[in-house]
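In: coords below, sequence missing:
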């Protein structure tokens, strides 16, 4: 009995660390905490600056907490009716665009992963070339115009739904995660290619679906340049472009004002700038905690070679 107790205590006893191991642990934890602060603090500063007096921010009086709470920036932004329309447009663009991107890129990546695909090597090269060589803005604009997509809802979700990088990442995932024997077993049971893809491949591909979906959603949510080039109808413009236009118009008003009016406009402009950053980033940031593990896995997937 005493012998068994001694053995159990010996197993539960933590190994003694010498001073070198302790210094190493302290260094690792210190670097990790420093990196965490460097990442979190700028985000926190933007949030508290959006509730602070711009004069306090400019003078360096705001560090961890606002000296006085002010909601003027958010109130002025909420008065803009186009903000809500832009929010709705961006949400619709993000949802529809992500679904279309998944419907296009995932099957393409799976097809390229099949070793029995005719011309697989050359097709892979065709997908890789656009990752390094683009057609340019003017030819792309002409193509979009010829297809009649200018100033339409679909210009934000269709022309740029194909991502060669996402296709290559999906191909790498299927090559390294789906065993070839699974297809052979499915064939024995009389399963065809399409049924095999939908009933067996997709349920086993939740990680890559989440990764590519997250990448696409973030890209569409933050996109404003495509809307600037291809959309002139204000009712179709996304949130990012509307916020940009509001901030630019405020800067224009500053140039025409003077005295106390100019000071007030400058104060509101600064507060609206920080509030716009918070409004446009908080929704997509709330999505990250739920898909973080898949996002990290996707980064590792993209680093693997076939």
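Out: Yes, it's here. Source: prediction; values computed, not measured.

In: C-alpha from now on. contacts and neighbour counts both.
Out: OK.

In: Quick check: closest non-adjacent residue to the residue most central in space within the chain.
Out: Among the residues of the chain, the smallest C-alpha distance to the mean C-alpha position (C-alpha atoms, centre = their mean) belongs to residue 218, namely 2.9 Å. Leaving aside its chain neighbours, residue 218 sits nearest to residue 284 (6.8 Å; criterion: C-alpha to C-alpha, 6 or more residues apart in numbering).

In: How is the one you found assigned, secondary-structure-wise?
Out: State at residue 284, reduced to three classes by DSSP: H, G, I helix; E, B strand; the rest coil: helix.

In: Can you tell me how far it is from residue 221?
Out: Between residue 284 and residue 221 the distance, using C-alpha to C-alpha, to the nearest Å, works out to 8 Å.

In: Neighbour count: these two, which is higher?
Out: Using other C-alpha atoms under 10 Å, the more surrounded residue of residue 284 and residue 221 is residue 221, with 24 against 14.

In: residue contacts, that one?
Out: Residues touching residue 221, when contacts are defined by C-alpha atoms under 8 Å, 6 or more residues apart in numbering, comprise 90, 91, 93, 94, 240, 284.

In: Presented hereafter is structure B, for comparison with structure A:
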């Protein structure tokens, strides 16, 4: 039996491939490392050094400024609520509709699919969407942030293709045993779909966590603002002391504007990054499962 690497060309290719991927990974990671380092330093160092990954003068003034008000903690709770409820809503609507459209005996299946594809190419736009949300009485409620984007047409098509590729014998056996369509979905299809559920669940969760425009558009009560909107306001109004300066030490020095921006990126990014390790084993597999139609 021949070795897997039995030619010089294959070994050279492997070395070049690993080298390229390492360089690409560094190019991807280093900017974020710089952001983290910059959030823990002073204005003087940020002005003096163009790039660094280890600050010389450590300072947590930017984080003291961000967390100086209880508003930030309330907004984190709001963001977690919107992300969890929104992701569950997205998955529930997308999975049930995708499973229905994957059934070849569904009446009007092609017409519905054409409408789904049409929605990918054309949309009403911001103003008509706002008017619909307003007429439904959802202004200043979390439903306005969650329900208008409850189903992603692209995700729906990918998941539908995945469902169509499942062995039909499993579903037929379940029906012979007395399972209803909902029972087949819950007992057979979903347990086999963990990779794709984890993948698109992560996509939906990241979308909800990073979304600030919908909240800015539909939520008038600042107490209902999620983290991204509050952080945006802190960056825009940092000169006006958005943080509660009265609760801070009298000797507190106002943090540099650039460090505040970097700290805002860290605070807004790290929580959602913590989800990835729990979904990593399913993520790579789920990215490909629904993309190939058998």
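Out: Yep, it's here. Note that the structure is predicted; figures quoted are calculated from it, not measured.

In: ok, how many other residues are close to the alignment partner in the second structure of residue 119 of the first structure?
Out: Taking TM-score structural alignment as the criterion, the aligned counterpart of residue 119 of the first structure in the second structure is residue 108. Counted with other C-alpha under 10 Å, residues neighbouring residue 108 of the second structure total 10.

In: Also the one 3 residues further on?
Out: Other residues within reach of residue 111 of the second structure, judged by other C-alpha under 10 Å, total 10.

In: how close does it get to residue 68 of the second structure?
Out: Per C-alpha to C-alpha, residue 111 of the second structure is found 54 Å from residue 68 of the second structure.

In: Could you check how far the nearest residue to residue 124 of the first structure once chain neighbours are set aside is from residue 170 of the first structure?
Out: In this structure, residue 124 of the first structure finds its nearest non-sequential neighbour in residue 112, 6.8 Å apart by C-alpha to C-alpha, 6+ apart. Computed with C-alpha to C-alpha, the distance linking residue 112 of the first structure and residue 170 of the first structure is 9 Å.

In: mind listing what residue 147 of the second structure touches?
Out: If a contact means C-alpha under 8 Å, 6+ apart, then residue 147 of the second structure has 86, 89 as its contacts.

In: so whatever residue of the first structure lines up with it is in which element?
Out: Correspondence of residue 147 of the second structure to the first structure, assessed by TM-score structural alignment: residue 158. Residue 158 of the first structure is part of no helix or strand when elements are defined by DSSP states H and E.

In: My assumption is that residue 187 of the second structure lies in a helix; please confirm.
Out: Yes: under the criterion used here (three-state DSSP), residue 187 of the second structure sits inside a helix.

In: residue in the first structure matching it?
Out: Residue 187 of the second structure is assigned residue 199 in the first structure as its aligned equivalent, the criterion being TM-score structural alignment.

In: what do you get for residue 78 of the second structure?
Out: Per TM-score structural alignment, the equivalent position to residue 78 of the second structure in the first structure is residue 89.

In: repeat for residue 229 of the second structure
Out: Checking TM-score structural alignment: residue 229 of the second structure goes with residue 241.

In: what residues are up against residue 128 of the first structure?
Out: Applying C-alpha under 8 Å, 6+ apart, one finds that residue 128 of the first structure lies in contact with 164, 165, 168.

In: Write a ChimeraX command that selects only the buried members of the residues you listed.
Out: Here is the ChimeraX command that selects only those of those that count as buried (16 or more other C-alpha atoms under 10 Å):
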select :164,165,168
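
In: Now secondary structure and distance to residue 248 of the first structure too, for the contacts of residue 128 of the first structure, in TSV please.
Out: Compiled in TSV, the contacts of residue 128 of the first structure are given as follows (DSSP: H, G, I helix; E, B strand; the rest coil; distance: C-alpha to C-alpha, whole Å):
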residue	secondary structure	distance to residue 248 of the first structure
164	helix	34
165	helix	34
168	helix	39
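
In: for the contacts of residue 128 of the first structure, which one is nearest residue 278 of the first structure?
Out: Distance from residue 278 of the first structure was checked for each of the contacts of residue 128 of the first structure by C-alpha to C-alpha. The minimum falls on residue 165, at 29.4 Å.

In: nearest spatial neighbour of the closest one, skipping sequence neighbours?
Out: Leaving out its chain neighbours, the residue that sits closest to residue 165 of the first structure by C-alpha to C-alpha, 6+ apart is residue 131, at 6.8 Å.

In: what lines up against that neighbour once you look at the second structure?
Out: So residue 131 of the first structure corresponds to residue 120, using TM-score structural alignment.

In: That match: helix or strand, and which one exactly?
Out: Residue 120 of the second structure belongs to helix 109-121 when assigned by DSSP H and E.
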